[in-house]
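Participant: Let me see the structure of the following:
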Amino acid sequence: MKKQCVDLNSDMGEGFGPWRIGDGVDEQIMPLISSANIATGFHAGDPNIMARTVQVAREAGVGIGAHPGFRDLVGFGRRNIAETPQALVNDILYQLGALREFARLHGIRLQHVKPHGALYMHAARDETFSRLLVETLQQIDPNLLLFCMESSATCRIAREVGQPVVREFYADRDYDRSGSIVFTRRVGRLDPEQVAEKVLRACVDGKVRTVDGDDIEIGFDSVCIHSDTPGALELVQQTRARLVREGIRIAGPQASTTKN
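Facilitator: So this is what the prediction gives:
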């Protein structure tokens, strides 16, 4: 069934001091999206960047979420780090708390949490870690939206205990037959029209083509386009314009609590 509206999210504030990742177009992308995943200091981001990004999101009327990663500035959070589930959850809480205070300073609430990079993929596969993360979120904020893939352990466990999830569709990543994205540390420049058509097909037909050439069904509530993908601004512009032309509204996420 064709979607009437969809959330559009992107990772924001992924720099450190004078260093910036990607094309440095966060402030141009921000008004075009409905949810911003703000780096919280471990894979990227620092207090000044976080404060500025929250302010820009507030001015644009964009929902904000914490985007915690592995403690890996050098590797941009895309290297797996061996740690206990409790240590990783503690790292997430530390980062989430930092962004929550900047949100409070600007009079807005934290909408969601979305692990970054290798930590996101680790959660998708590791049931013990995902369960501890979800149970911890239940304690601190049972209404906090958790962004994840529908095919992930994270999604399944969150639904079991009633933590609201937002299932993501990745416009600028490839999929395998399991419905998982193919994790990569480096993404080349993509054709904006092809990306927009890929997203439109997912929104209208609920399907995506895998790297093996198969079509699979895909369930999602939000479309992600990474701000560090080369040409990210044009990808967001083309995708948004294509969806709007087809009558699909860009709006904040509707949480999914049961399989559909």
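
Participant: When you work out contacts or count neighbours from here on, use the C-alpha atoms and nothing else.
Facilitator: OK.

Participant: Provide a complete list of residue ranges assigned to helices in the stretch 51-200 of the chain.
Facilitator: 85-105, 117-125, 127-140, 153-161, 192-205 (DSSP state H, counting those that start in this stretch).

Participant: Could you also give me the structure for this second sequence? I'd like to compare it with the first:
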Amino acid sequence: MKNKRHIDLNCDIGESYGSWIMGNDAAILPYVSAVNIACGFHAGDPSVMMDTLALAARHDVHIGAHPGFQDLQGFGRRELQVTPREVYNLMVYQIGALMACARCQELSLRHVKPHGALYNLAARSASIADAIASAVYDVDPSLIIYGLSGSALTKAGLDKGLRVQHEVFADRTYQADGSLTPRTDANALIANEDDAVEQVLKLAKTGRVMTAQGTEVQLQVDTICLHGDNMQAVAFAMRIANALANDNINIG
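Facilitator: Modelled structure (predicted):
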């Protein structure tokens, strides 16, 4: 019998705010091994953070902080003009807030994954990536950084002595340099679910992905992100989990 391979499957959750509900966190949790919980700046609020931590604990998944720009109106997907020092402060504040909520429930954080525009900025800007890595290290050097595979952020984390997880995406298209297609482009998201499942399996098994230019690029694959902020997210997560299991790949 072949030995099973393993892949981490992560999802962004806790992105509701007040009376506004985003996603179906409880339904998607059975299909992932790690979650990234919004920390109140791009989404989430103290009550949502506390409730989401408790929900994650019940499903025994790895818990991470998901800090972003202070931009509720733009859901953290607009790139703001900030200095590295400001980014450092944003990170410390948000990680610390979720860490305090976790400690009150006798839980601990395992990782940190920046959100949206901050994530994309850190993927290409060495100074922003270093600010994020420095903040994570100063808050807790045992935390793992999730960053775009082969990006400035994963390099900064390694340079700082942190553990990193090179992340790829189930439903995003890629450019020839290994970067994500910007969300402003019409083809940023994979519309066909069959194509997305095929991309996940190829990434999990070979580390290769077909780019928007029709070429293949090799990536390091430690964790795969599923987006939970659309109506089909739960059904898609179930399908991904089943496809991985059928291909002898464990989630975890």
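
Participant: Report the TM-score for the pair.
Facilitator: The TM-score (TM-score structural alignment, normalised by the length of the second structure) is 0.93; 248 aligned residues with a Cα RMSD of 1.7 Å.

Participant: Relative to residue 21 of the first structure, which of the helices of the stretch 51-200 of the first structure is closest?
Facilitator: helix 117-125 (14.0 Å; Cα to Cα).

Participant: quick revisit: how about a markdown table for the helices of the stretch 51-200 of the first structure, with mean neighbour count and distance to residue 19 of the first structure added?
Facilitator: Shown next, in a markdown table, are the helices of the stretch 51-200 of the first structure (neighbours: other Cα atoms under 10 Å; distance: least, Cα to Cα, whole Å):
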| stretch | mean neighbour count | distance to residue 19 of the first structure |
| --- | --- | --- |
| helix 85-105 | 17 | 20 |
| helix 117-125 | 20 | 19 |
| helix 127-140 | 18 | 31 |
| helix 153-161 | 21 | 32 |
| helix 192-205 | 19 | 26 |
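
Participant: could those be laid out in TSV, adding distance to residue 171 of the first structure?
Facilitator: Shown next, in TSV, are these (distance: least, Cα to Cα, whole Å):
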stretch	distance to residue 171 of the first structure
helix 85-105	25
helix 117-125	15
helix 127-140	24
helix 153-161	19
helix 192-205	6
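
Participant: just so I know, which of these lies nearest residue 75 of the first structure?
Facilitator: helix 117-125 (10.2 Å).

Participant: picking that back up, residue 37 of the first structure is nearest to which of the helices of the stretch 51-200 of the first structure?
Facilitator: helix 85-105 (10.5 Å).

Participant: how big's the offset between the closest one and the second structure?
Facilitator: Superposing on the second structure places helix 85-105 of the first structure at an average distance of 1.0 Å from its equivalents, by mean Cα distance after the TM-score superposition for the first structure.

Participant: one step back: and the helices of the stretch 51-200 of the first structure: which comes nearest residue 25 of the first structure?
Facilitator: helix 192-205 (16.0 Å).

Participant: Next, the mean deviation of that closest one compared to the second structure.
Facilitator: By mean Cα distance after the TM-score superposition for the first structure, the fitted helix 192-205 of the first structure averages 1.5 Å away from its aligned residues in the second structure.

Participant: for that helix, packing partners?
Facilitator: Helix 192-205 of the first structure sits against strand 207-209, helix 232-245, with contacts defined as 3 or more Cα pairs under 8 Å, 6 or more residues apart in numbering; DSSP states H and E.

Participant: Among those, which comes closest to residue 37 of the first structure?
Facilitator: helix 232-245 (14.8 Å).

Participant: Check the mean deviation of whichever helix or strand comes after that closest one from the second structure.
Facilitator: Toward the C-terminus, helix 232-245 of the first structure is succeeded by strand 249-250 as the next helix or strand (DSSP states H and E). Superposed on the second structure, strand 249-250 of the first structure shows a mean distance to its aligned partners of 0.5 Å (mean Cα distance after the TM-score superposition for the first structure).

Participant: how much does the longest strand seen in the second structure stray from the first structure?
Facilitator: The longest strand of the second structure (DSSP state E) is strand 5-13. Strand 5-13 of the second structure, aligned to the first structure and superposed, deviates on average by 0.4 Å (mean Cα distance after the TM-score superposition for the first structure).

Participant: State the next helix or strand along the chain beyond that strand.
Facilitator: Counting by DSSP H and E, what follows strand 5-13 of the second structure is helix 25-28.

Participant: mean deviation (superposed) between that next one and the first structure, please.
Facilitator: Mean for helix 25-28 of the second structure is 0.5 Å (mean Cα distance after the TM-score superposition for the first structure).
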